[in-house]
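Trainee: Provided below for reference: sequence and predicted model.
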Amino acid sequence: MRPVWEEPPTVPGRALKAVILTLLVASVLFPLWTVLVTSLSPPSAIASAGGFVVIPRGFDLSAYRTIFAGGAVTRALWISTLVTVIGTAVALTVTVLSAYGLSRPGSTGHRWLLAYFLIPFLIYPPLVPKYLVVTGLGLKDSIWALILPSAVSVFNLVVVRGFFQGIPPELLDSARIDGAGDFRILARIVLPLSSAVVAVIGLFYAVAYWNVWFDALLFIDRNDMYPIQRVLQSYLLAGQAPHTSGAAASLPPTEAIKMAVVVLTVAPIVAVYPFIQRHFIKGVLIGAVKG
């Protein structure tokens, strides 16, 4: 409800808000629409438009058939999916366990450990030591080189720790009196009450792992281990063409191939996000009521 001291909105004010929101939505949807339409346009429509197509003029899936025929995009999508699923599970597990241990005031050395975690958050480590550590552990050219270096985000750790500290200690003490151990308390009490923050952190980790490309640029030299973002970079920036057995003259325009790769890169997150958002909003409301 509107506070009593706030004036009711005027007609020009509502019209201005509607115009601003419409422009903001259009600024987001227009590039996505252009990318999708260009990837599905025939060569004649792309040639007549001089590059990007805004108004559909035909329907052609040759760009998608071309990039899937080479096999690089299919492997890259599989690698990205594997990295996202495993990486999110590992990162959430490490973050939740670390945050719970650091949130308990009686845990051994929790202040010193928290200060140790905050050092790389305040002073970002250089790339050369990171590269030497990853290569020294034998993780180069493996999916673990894309997962383990980003397994713990100090910011996410501090956020989860702060949320755990807000849980009433009397609730945890009563469970401990009943004979529950720390793992049972974490699984049966802390995590159900923290569904909102766990959903937020899990979403952050999943998006970060799906969009990983700089670590792939550093640690992945094999083409068959490239994630989808690394393949997208090679198509858009390096100008590499997909490896196919067809003649160069029969290939679709370069713009269509690039936009098709962009669609395949964005589509999984766009398709999954509505389902995640539904559970995410529910978790936020439950956490807000219980908090």
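Mentor: Ah, there it is.
Trainee: Going by C-alpha atoms from here, please, whenever you check contacts or count neighbours.
Mentor: OK.
Trainee: Quick one: the strands in the stretch 1-150 of the chain, in order.
Mentor: Applying DSSP state E, counting those that start in this stretch to the stretch 1-150 of the chain gives no strands.
Trainee: mind listing the helices for it?
Mentor: 11-39, 43-49, 62-70, 72-103, 110-122, 127-136, 144-147 (DSSP state H, counting those that start in this stretch).
Trainee: Residue 172 is nearest to which of the ones you listed?
Mentor: Among the helices of the stretch 1-150 of the chain, helix 72-103 comes nearest to residue 172, with 11.9 Å by CA to CA.
Trainee: tell me the angle that closest one makes with helix 62-70.
Mentor: Angle of helix 72-103 versus helix 62-70, following axes from the mean of the first three to the mean of the last three CA atoms, to 10 degrees, is 80 degrees.
Trainee: got the angle for helix 72-103 vs helix 110-122?
Mentor: Using the same axes, to 10 degrees: helix 72-103 against helix 110-122 is 140 degrees.
Trainee: Second structure follows, compare the two:
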Amino acid sequence: MRNARGGVFDVINLIFLTFVALITVYPLWHELSLSLSSMEEAMRGGAFFWPRSFTLAAYTTVLQTEYIWTAYGNSIFTMTVGTIVGVLLTAMMSYPLTKGEMPAQKWIMMLVLFTMLFSGGMIPTYLLVKELGLINSLWSLIWPTAISAFNIIIIMSFLRTLPSELEDSAMIDGANPVRIFFSIVIPLSKPVLATVALWEAVNLWNNYLQALIYLTDKSKYTLPLMLRDVINGQATARMTGELTGTSVDSVIAATIIVALVPILCIYPFLQKYFVKGAMLGSVKS
């Protein structure tokens, strides 16, 4: 009887999760199908379950536009440099906090945890970024969020699982703490660093609010701001001035798909680390 009930539950659970997965995936599939449809079919609207009158005209229009490549370059720079800086600084702050002999360790940890509950707010943060001379600079998207208290806790939880004997033997051989950190700790921490890198990369790639606040020059726009311009019609004249065989809706859909490609390519390779890091943070303190 229990096995029968378990089998029924598994079937119902599978049907439910499949339904949820389809609902989640359909918006992306709709945009992909719309971007590959002809102008006449796109203007008809409705639900798109597959491309109608297949054409690549929308992608030709988008990829021939300098505007999107500028935004792409800015987003790639922000994501790449911001991820490296964020992961490195977070790891460098987490490592000493796992050492009991560090002076004022508890007080520093309390200050780190304090930032998870309270922040200065948007206006004080803007004034600080302005005083640092980062307004209208891509670095304004990197430095203010380079270190996250949550990521510090995740990395600390992992570092506590490393055997201390490795560091002791390295110190006996004459290695200093900096050498130990970069030669031993960092290589052994690849899983958790990959997890944090994925979080950082996704957050930086999708960073819309900070870009909207700090960036004023269109040559510095990232993809989220460029998408806003396209969707709101502010860049339609530039991008669709000579549309042939496609529509504004198809161009918008193609722009969205092109903007998603890097993250869609990166995520499958780091998904296992993402799950492992999330579970690590949930069971360790």
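Mentor: Structure's in. What do you need? Because the structure is predicted, anything quoted here is derived from the model rather than measured.
Trainee: TM value for the aligned chains?
Mentor: The TM-score (TM-score structural alignment, normalised by the length of structure 2) is 0.87; 278 aligned residues with a CA RMSD of 2.6 Å.
Trainee: Dump the helices of the stretch 1-150 of structure 1 to a markdown table, plus distance to residue 184 of structure 1 and mean neighbour count.
Mentor: Shown next, in a markdown table, are the helices of the stretch 1-150 of structure 1 (distance: least, CA to CA, whole Å; neighbours: other CA atoms under 10 Å):
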| stretch | distance to residue 184 of structure 1 | mean neighbour count |
| --- | --- | --- |
| helix 11-39 | 45 | 14 |
| helix 43-49 | 60 | 17 |
| helix 62-70 | 47 | 19 |
| helix 72-103 | 12 | 20 |
| helix 110-122 | 20 | 13 |
| helix 127-136 | 34 | 13 |
| helix 144-147 | 28 | 22 |
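Trainee: Just put those helices in TSV and tack on distance to residue 252 of structure 1.
Mentor: Shown next, in TSV, are those (distance: least, CA to CA, whole Å):
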stretch	distance to residue 252 of structure 1
helix 11-39	10
helix 43-49	6
helix 62-70	6
helix 72-103	16
helix 110-122	46
helix 127-136	39
helix 144-147	33
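Trainee: Quick check: which of the ones you listed is nearest to residue 214 of structure 1?
Mentor: Using CA to CA, the helices of the stretch 1-150 of structure 1 put helix 144-147 closest to residue 214 of structure 1, at 9.2 Å.
Trainee: That closest one corresponds to what range in structure 2?
Mentor: Aligned using TM-score structural alignment, helix 144-147 of structure 1 spans residues 139-142 in structure 2.
Trainee: who's in contact with that stretch?
Mentor: Outside stretch 139-142 of structure 2, the residues that touch it by CA atoms under 8 Å, 6 or more residues apart in numbering are 78, 81, 82, 85, 86, 129, 134, 204, 207, 210, 211, 214.
Trainee: hmm, 6 Å instead?
Mentor: For stretch 139-142 of structure 2, contacts defined as CA atoms under 6 Å, 6 or more residues apart in numbering pick out 82, 134.
Trainee: Same question for stretch 243-255 of structure 1.
Mentor: 63, 70.
Trainee: Now find how far off-centre it is within its chain.
Mentor: Stretch 243-255 of structure 1 sits 32 Å away from the centroid of its parent chain (CA atoms, centre = their mean, to the nearest Å).
Trainee: can you give me the helices for the stretch 151-291 of structure 1?
Mentor: Counting by DSSP H, counting those that start in this stretch, the helices of the stretch 151-291 of structure 1 are 154-165, 169-177, 182-185, 191-193, 195-210, 214-219, 228-236, 254-290.
Trainee: So which of those helices has the densest surroundings on average?
Mentor: Mean neighbours per residue, mean count of other CA atoms under 10 Å, is largest over the helices of the stretch 151-291 of structure 1 for helix 228-236, with a mean of 21.
Trainee: and the angle for that helix with helix 195-210?
Mentor: Helix 228-236 of structure 1 runs at 40 degrees relative to helix 195-210, counting by the same axes, to 10 degrees.
Trainee: roughly how far apart are the residue nearest the centre of structure 1 and residue 186 of structure 1?
Mentor: For structure 1, the residue nearest the mean C-alpha position is residue 207 (0.3 Å; CA atoms, centre = their mean). Counting by CA to CA, to the nearest Å, the gap from residue 207 of structure 1 to residue 186 of structure 1 is 25 Å.
Trainee: rewinding a little: in contact with the alignment partner in structure 2 of the residue nearest to the centre of structure 1, which residues?
Mentor: Counting by TM-score structural alignment, residue 207 of structure 1 corresponds to residue 202 in structure 2. Shown in contact with residue 202 of structure 2 (CA under 6 Å, 6+ apart): no residues.
Trainee: ditto for residue 71 of structure 2
Mentor: Neighbours of residue 71 of structure 2 in contact, by CA under 6 Å, 6+ apart: 221, 222, 223.
Trainee: burial measure for the second one, as a count.
Mentor: By the other CA atoms under 10 Å criterion, the neighbourhood of residue 222 of structure 2 contains 29 residues.
Trainee: Apart from its chain neighbours, what residue comes closest to the residue mapped onto it from structure 1?
Mentor: In structure 1, the residue matched to residue 222 of structure 2 (TM-score structural alignment) is residue 227. Computed as CA to CA, 6 or more residues apart in numbering, the closest residue to residue 227 of structure 1 that is not its neighbour in sequence is residue 76, at 4.4 Å.
Trainee: What's the separation between the counterpart of that neighbour in structure 2 and residue 132 of structure 2?
Mentor: Mapped onto structure 2 by TM-score structural alignment, residue 76 of structure 1 lines up with residue 71. Per CA to CA, residue 71 of structure 2 is found 24 Å from residue 132 of structure 2.
Trainee: Residue 44 of structure 2 now?
Mentor: Distance from residue 44 of structure 2 to residue 132 of structure 2, by CA to CA: 51 Å.
Trainee: Could you do residue 172 of structure 2 as well?
Mentor: 43 Å.
Trainee: Residue 79 of structure 2 too?
Mentor: 21 Å.
Trainee: Repeat that for residue 45 of structure 2.
Mentor: 48 Å.
Trainee: repeat for residue 253 of structure 2
Mentor: Going from residue 253 of structure 2 to residue 132 of structure 2 by CA to CA gives 38 Å.
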